[in-house]
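*Asks:* I would like the atomic coordinates for the input below:
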Amino acid sequence: MKKNIFVIALFVLAGVLYSCTDLSESVRDTALGQEVLEQPDAPEQTLAPVYAGMQNLMASHNWLNNLQSISSYEQITPFRGGTDWFDGGRFIEMHEHTWAPSHVSVIDVWGGTTQGVARAAIAERNIQDLGGAGVLEAEARGLKAVYNYWLLDLFNVAFDKKGEDIGTDNLSTVYRDLEAVDYIISEIDQIESQLPTVNEVGETRFTQAAAIGLKARVLLNKAIYANRYADPSSQTFETADMQSVIDYTTQIINSGNYSLETENYFNMFGLENEGHPELIFAFEQNESTGGYGSMAWFQSSRNRHRTPANPGAVGSDGSAMTQEFYDIWEGFRDDPRFFTRNIPDGGSVPDEEFRWNRGVQIGQQYGIEFEEGSQSQFKRDENGDLLIVALTDFARSGQPMIYTREIGITTDSGHMAGARSLKWDLDPTTVNRGDSNINMPWLRLGEVYLMRAEAYARTGNWGEALNDINELRAARGARQLQANELDSLDDVEREWYFEMYHEHWTRTIQIRFGNWEDTWRDKTSTDPIRRVFPIPQEAIDLAQSEPGYLEQNPGY
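*Replies:* So this is what the prediction gives:
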């Protein structure tokens, strides 16, 4: 089966895009042909397809967002009003934990991640054949480790496909459990010193710090990956692993190459994040190469306009925050990460000052609205400024746009049900409502602080854990915690959600803290097999010619 994956990927590569001339520039998409492979910068340009493969995985609302967030107690997407967002049941099945090996999002994410491994191996081979620099070969292997980490976390599998095996009958080696952990760590150890720094290539390339952060992330979850179905109380977070997490994260923090966002937390999720000093590794989006803003579009409403310059930049009435996830903010709603105001509830503002309020939105919503009978002109005051009015759901229900706390699959499932996360900005500079130039963080310094704080907590050093959490909270403008507010792993878990919600990691966090089998509204499954997704049946079928090569995960 693996051989088929990589043969297919060879054909896919011909349609992938690039454009780059210098190691410090972005690797972008354009057509890859023989004339490109004959250019001096061809080794670098072969990396473009590897990066491009992250587009759907990270930016689409129904790929990682479905598997990592809608499956968790962070997000829910009901069949809105019996008319919107059924999508074959893909979101309902994911939230209820009733997915099967034929689930479309499972198939999509499996295909995207395995194809990413394939593209990375192809790039590695091309760089070898073209006599490219060792730094580029290391970058290809680093990206292969990124895709393999997704595969490990989601499917409990990793593929060792070597560049020299491309075009041969050699099958990839398949690793699971601790063998997969050791393989990924070993790969990073072999290439780390060869990788560039962020100062050399920027945060949208895989760098030494990204590699170090990946090792920390793997080791923080190692106890889970060692035994995916064990009772959470029996999973041991080894002191040596936690100390390595502390050492790796300290190395990044003390490098001087990164700094926490202190002005506005939401700058990291808008146009301001290009070159942002907190971002360690991010997927670079560009409107000209198909970047899109599904994260903002999916959670906002159809009558919520992002900018007067683009009347079509509206939302979709799709996903919302579960009522349980909304409730974890009780007592912490003064945290700027929960809500930051940019416009008043009423009055008027000049065009250049209008932008969405950010964070969690609940209750009556305010914004700009078309003049009666117009689909392009917005209401204005006598000075020509934009009127800020109480919004109405003209597109669907005709009701005032009042977001409720309560939301469910079978009841409380109307278009206004559920608080909305407007963490991500909808790009106001683009022509089409879904296009975006906003980059997608994969690893940032805020998470590094959280990893170190958790590792300190798991080794009993609560003072240092509190120091890290409070340093992060101070940067965000949130109040400092007292010692009795951070003295349990539940408290640490809460801080992860405050910082990292809506970034495709909530499932991983819930599993690590041992509450994935908990129940919440419309999710009653307590089956531990749901900690791992099934390998798509079509992949299992393709592997039948190699008995035992690719086995289905237990319970499916």
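*Asks:* hey, let's count contacts and neighbours off CA atoms from now on
*Replies:* Will do.
*Asks:* And what about Gly116, helix, strand or coil?
*Replies:* In three-state terms, and counting by DSSP: H, G, I helix; E, B strand; the rest coil, Gly116 is helix.
*Asks:* residues contacting it?
*Replies:* Contact partners of Gly116, counting by CA atoms under 8 Å, 6 or more residues apart in numbering, are Val50, Gly53, Met54, Lys144, Tyr147.
*Asks:* Show the contacting residues for the fourth one.
*Replies:* Translated: Lys144. Neighbouring residues of Lys144 by CA under 8 Å, 6+ apart: Gly116, Val117, Ala120, Ala121.
*Asks:* returning to what we had before: of the contacts of Gly116, just say which sits nearest to Ile212.
*Replies:* Lys144 (14.8 Å; CA to CA).
*Asks:* Can you name the next helix or strand after the helix or strand that closest one falls within?
*Replies:* The secondary structure element spanning Lys144 is helix 134-155 (assigned by DSSP states H and E). Taking DSSP H and E as the definition, the helix or strand that follows helix 134-155 towards the C-terminus is strand 158-160.
*Asks:* Please name every helix or strand in contact with that next one.
*Replies:* In this structure, strand 158-160 packs against helix 134-155, strand 173-175, with contacts taken as 3 or more CA pairs under 8 Å, 6 or more residues apart in numbering; DSSP states H and E.
*Asks:* now the other sequence, so there's something to compare against:
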Amino acid sequence: MKQLFKITCLSTMLIAFSCTDLEDELEDSFTEDQQFSNNGVSVGGGDGGGGALLAPFARLRAGTAGNTGFFATNTVTGDDVAVTQKGGDWFDGGIWIQLHRHTYGSTHDRVNELWNDAYAGIGECNTSLSNSLNANQTAQVRALRAYFYWRLMDGFGRVKIITSPGADAPQSSRQEVFDFIESELLDVLGISAVTASMNLSGSDLNTEISNYRINQYAALGILAKLYLNAEVYTGTPRWEEAQWAAEYVLDNSPYQLCADGCSVPNQAKRPSVASDPETLEGYAAVFAPNNENNPEIIWAAEYDQTGAGGMNFNMMTLHGPSQLTWGLDVQPWNGFVVLEEFYNSFEDDDLRKEANFLQGPQTDFNGDPLLDYAADDGDLVIDYKPNINELEPNAWRDGGVRMKKFSFALFQRQDMNNDYPIVRLGDVHLIRAEAMARAQADWNMALPDVNALRDRAGLDPLASLTADSFLAERGKEMFQESSRRIDLIRFGKYEDTWWEKTDSDPNKRIFPIPQAQIDASNGSLTQNPGY
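*Replies:* Predicted coordinates:
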């Protein structure tokens, strides 16, 4: 059975993306033409959108795509990325080593930021809801607040549900927080439950395409994430609801996988380097600096180097002299590296391998060898090899390939322009695939969606799947999107041993309540088990 998607680029889509017909072999049995445009709404969020929502949605940038909060705690704790200590660089009191080795405690800075960022966002939402909003704006802010509570519940389990400015509340159980998130999202969608035949006509959310705001499809994407992890959160699986929420988005929305013919100009193209591609196509285009109109992105955190800062992957991962490769305004910090085993798990002809990683000898703006005059191995040419000698204290300065999924641009500042997807269609495919496979106890049920993504990556289809091979496929598709810790926990792998990490304490699946918050709570917050 086949579902044929055709992208017709209209209005602002013509500015950023070049599109041609895109075919995906999927499980559904109908063929339809759909148009993707912004329906006259600014991507920055006209009001469905607008001024009343600027403050709560701006809070989404904090910790989402930088070396703090949500990204740090959900990435460095996984089996794909580490922050190596290079002499005196990146020790930072041991916080990165603790995240990697799962020895973090209640005074950990990044854990405290995860808590503070989410509650700051909730505070902005509560303030906004106390003002005069129309029905659509109210629904968006409630959905955004539910998403912030999802981050808190996923990270800490038992938190306070605060719904008005300046209020306090008792500490709720993880089940109670789950129920609150679910009820808020169902209410703004105008339904009492997610079903296979749900009708969203009564929703105060609309279906307009505005990547920085929440429409019906974005709210369903959040619900799908919630239900996919329900067994972890509550002990009760909700696979069918996860499947139905994802399926509604796939069957009814205009979003499309960005594949052949879906392209943007490569803003990192160096004029004198012939090997630099002129355009980025398919998977690579989804995460480019000019990805604001990408047809795969359902909801994203907006980043811009001039007025919406906070994404600094270029600083986090690149070696200092890489400033000379792209003409960056300052030297990068040379911290985050990709683990060798994870990098080597990619097939060589997987297009995501090239898109996700920066590997091999590096060159400057003119294509000449890039040198590190403080090299620790006698070879001045910077060469990002997969091998890393140690986590600490003296990791090689150019050891490990580097994160490149959110690709770079010439002459960019510390802050990048790439928008950070929170809900995107590729992930929705994987949610449907996993939920269906688990519901029917047959991982081969996931093959159509997995193979659609493999086809986009230039790979042959798989003939069969297991839980382990599905997790591997998910890891390759979702690298650098803050999902690895969550996925490892759901698959029962978080206590496994990997490079420089042996801790197997199941209490570490939930972060400690920050001690500073407990101290300030007058006894209304208690610590999680094991801390």
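*Asks:* Any chance you could compute the TM-score here?
*Replies:* TM-score of the superposed chains, computed with TM-score structural alignment, normalised by the length of the second structure, equals 0.80; 455 aligned residues with a CA RMSD of 2.4 Å.
*Asks:* Now the helix holding Lys144 of the first structure on the second structure. Mean distance?
*Replies:* Taken against the second structure, helix 134-155 of the first structure registers an average deviation of 0.6 Å after superposition, with mean CA distance after the TM-score superposition for the first structure.
*Asks:* Now do the helices in the stretch 351-500 of the second structure.
*Replies:* Residue ranges of the helices in the stretch 351-500 of the second structure, as given by DSSP state H, counting those that start in this stretch, are 351-356, 425-439, 447-456, 467-478, 484-490.
*Asks:* of the helices and strands packed on strand 158-160 of the first structure, which approaches Ala240 of the first structure most closely?
*Replies:* Among those, the nearest to Ala240 of the first structure by CA to CA is helix 134-155 (20.8 Å).
*Asks:* list the buried ones in the closest one?
*Replies:* When neighbours are counted by 16 or more other CA atoms under 10 Å, the buried residues of helix 134-155 of the first structure are found to be 135-155.
*Asks:* now do stretch 80-99 of the first structure
*Replies:* Taking 16+ other CA under 10 Å as the basis for neighbour counts, the residues of stretch 80-99 of the first structure that come out buried are 80-81, 84-85, 89-97, 99.
*Asks:* doesn't Ile297 make contact with Tyr212 of the second structure?
*Replies:* No. Using CA atoms under 8 Å, Tyr212 of the second structure and Ile297 do not qualify as a contacting pair, with a distance of 9.7 Å.
*Asks:* For the strand or helix carrying Phe325 of the first structure, which outside residues touch it?
*Replies:* Following DSSP H and E, the helix or strand that holds Phe325 of the first structure is helix 323-327. Among residues not part of helix 323-327 of the first structure, those counted as contacts by CA under 8 Å, 6+ apart are Tyr73, Glu74, Gln75, Arg405, Glu406, Ile407, Gly418, Ala419, Trp520, Arg521.
*Asks:* Just tell me the aligned range of it in the second structure.
*Replies:* Alignment note (TM-score structural alignment): helix 323-327 of the first structure is matched to residues 340-344 of the second structure.
*Asks:* Average offset of the matching stretch relative to the first structure?
*Replies:* Its matched residues in the first structure lie on average 2.5 Å from stretch 340-344 of the second structure after superposition (mean CA distance after the TM-score superposition for the first structure).
*Asks:* Nearest spatial neighbour of Ser348 of the first structure, chain-adjacent residues omitted?
*Replies:* Once flanking residues are discounted, Ser348 of the first structure sits nearest to Leu387: 4.4 Å by CA to CA, 6 or more residues apart in numbering.
*Asks:* and that neighbour, how many neighbours?
*Replies:* The burial count assigned to Leu387 of the first structure is 22, neighbours taken as other CA atoms under 10 Å.
*Asks:* Now do it against Val349 of the first structure, distance only.
*Replies:* Applying CA to CA, to the nearest Å, one obtains 7 Å for the distance of Leu387 of the first structure from Val349 of the first structure.
*Asks:* follow-up on the earlier one: determine which two of the contacts of helix 323-327 of the first structure are furthest apart.
*Replies:* Pairwise distances across the contacts of helix 323-327 of the first structure (CA to CA) peak at 16.2 Å, for the pair Ala419 and Trp520.
*Asks:* More neighbours: which of those two?
*Replies:* Just comparing Ala419 of the first structure and Trp520: by other CA under 10 Å the higher neighbour count belongs to Ala419, 27 against 15.
*Asks:* Need the counterpart of that one in the second structure.
*Replies:* Counting by TM-score structural alignment, Ala419 of the first structure corresponds to Val401 in the second structure.
*Asks:* close enough to count as contact, that match and Pro361?
*Replies:* No. Distance between Val401 of the second structure and Pro361: 10.5 Å, which falls outside the contact criterion (CA under 8 Å).
*Asks:* what is in contact with these two at once?
*Replies:* By the contact definition CA under 8 Å, 6+ apart, Val401 of the second structure and Pro361 are jointly contacted by Tyr384.
*Asks:* which one in the first structure is aligned with Ala219 of the second structure?
*Replies:* If you follow Ala219 of the second structure across to the first structure using TM-score structural alignment, you land on Ala211.
*Asks:* Next: Ala433 of the second structure.
*Replies:* Taking TM-score structural alignment, the alignment pairs Ala433 of the second structure with Ala453 from the first structure.
*Asks:* Tell me how far its match lies from Trp462 of the first structure.
*Replies:* Applying CA to CA, one obtains 8 Å for the distance of Ala453 of the first structure from Trp462 of the first structure.
*Asks:* One more: Arg28 of the first structure?
*Replies:* Relative to Trp462 of the first structure, Arg28 of the first structure is positioned 44 Å away (CA to CA).
*Asks:* Tell me, how many residues neighbour the counterpart of Glu74 of the first structure in the second structure?
*Replies:* Taking TM-score structural alignment for the superposition, Glu74 of the first structure sits opposite Asp80 in the second structure. Close neighbours of Asp80 of the second structure, defined as other CA under 10 Å, add up to 23.
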